[in-house]
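> Structure for this input, please:
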Amino acid sequence: MMKNAFALLLPLLLAGCPMGDRINMRIAQSTVVNNQLCVSVDKPDAREKILAVSVWDYSTTHYVYEKSYATAPQLLEPGKCISGLEAFAFKEGNKYNVSVRTGLRSYEARFAVSKQGNRLVVSALKN
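Take a look at the predicted model:
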């Protein structure tokens, strides 16, 4: 009985168990346009449609905003601000990760938010 169990488990041990596909995150840009945060992508690889946008706050270690476009996907256009983020109030002094998911791939922008006078400023975070 032990030999049979070992014989069944041996191929799994030799082959290893894959940890699943890794998500290849592409870089998105974060800028300020008309004192609003703007996340955009320089060149999508194809005519991709946005399925979801989420905001991770490093200070709370939680997703603080998520918007789904599953029922009405929007085209990911080069250099154009991704809609939906204007509804979220980014806080001065916090660091964020904005993820944009399409059917083909995911994009992310990592940045810190600050203010200079009344002007909103974003600074890219290093990996």
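> CA only for contacts and neighbour counts going forward, please
Fine.
> and the longest strand seen in the chain, which residues are buried?
Ranked by number of residues, the top strand in the chain under DSSP state E is strand 106-116. Across strand 106-116, burial judged by 16 or more other CA atoms under 10 Å covers 106, 107, 108, 109, 110, 111, 112, 113, 114.
> thought the third one was touching residue 25?
Spelled out, it's residue 108. Yes - between residue 108 and residue 25 there is a contact at 6.4 Å, judged by CA atoms under 8 Å.
> rewinding a little: okay if I get the buried residues of strand 106-116 as a markdown table plus distance to residue 10?
Below are those laid out as a markdown table (distance: CA to CA, whole Å):
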| residue | distance to residue 10 |
| --- | --- |
| 106 | 36 |
| 107 | 39 |
| 108 | 40 |
| 109 | 43 |
| 110 | 43 |
| 111 | 47 |
| 112 | 49 |
| 113 | 52 |
| 114 | 55 |
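> another one to check against the first:
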Amino acid sequence: MRYLSCAFDGFADKNQISLEEIIPSNTCTYAYGWSGTCWVDRSIKRSRVKFADGDTVGCGVNLANQQLIFTKNGRRLDGTNSLLLSSSVPADSLFPFVSFADYGDKISTNFGPNFMFDLATL
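Alright, predicted model coming up:
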């Protein structure tokens, strides 16, 4: 299991992405955006759960079944249970990323082991 908590987050295939690109709109990326949009390998999935300043958002991958996990304030987003990694993306090529909308944006990150989302519920 990989999991992180931050302001805007996702995973991308390090073999497919350059740092100069807008990550969520690219292939082999998996992201949850402030507007409630989830990107899964260029497909847009609407969760309709927006986030703003003060929220804690997270993303993870259950490596046993390739299932993507997106959370807000410790609760899993409804409608994201069926989101899976592309079979062409090896799990060991994924890296976490954060994209910012404005210069000067700040975040704090948590790479574990204690998260707001209870991993035991998976």
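> what's the TM-score for these two chains?
Once superposed, the chains reach a TM-score of 0.32 (TM-score structural alignment, normalised by the length of the second structure), with 64 aligned residues with a CA RMSD of 4.3 Å.
> Can you list the helices and strands that the host helix or strand of residue 30 of the second structure packs against?
Using DSSP states H and E, residue 30 of the second structure maps to strand 29-32. Applying 3 or more CA pairs under 8 Å, 6 or more residues apart in numbering; DSSP states H and E, one finds that strand 29-32 of the second structure contacts strand 9-13, strand 37-40.
> mind running it again at 10 Å?
The contact analysis (3 or more CA pairs under 10 Å, 6 or more residues apart in numbering; DSSP states H and E) places strand 29-32 of the second structure against strand 9-13, strand 37-40, strand 43-46, strand 57-62, strand 67-72, strand 94-97.
> does residue 40 of the first structure really touch residue 109, like I thought?
Yes - with contact defined as CA atoms under 10 Å, residue 40 of the first structure reaches residue 109; the gap is 8.7 Å.
> residues shared between the contacts of those two?
27, 28, 29, 30, 31, 100 (CA atoms under 10 Å, 6 or more residues apart in numbering).
> There's contact between residue 69 of the second structure and residue 59 in this structure, I believe.
Yes - at 5.3 Å, residue 69 of the second structure counts as touching residue 59 under the criterion of CA under 10 Å.
> what do those two both touch?
What both residue 69 of the second structure and residue 59 touch, as defined by CA under 10 Å, 6+ apart, is the set 2, 3, 10, 30, 31, 32, 76.
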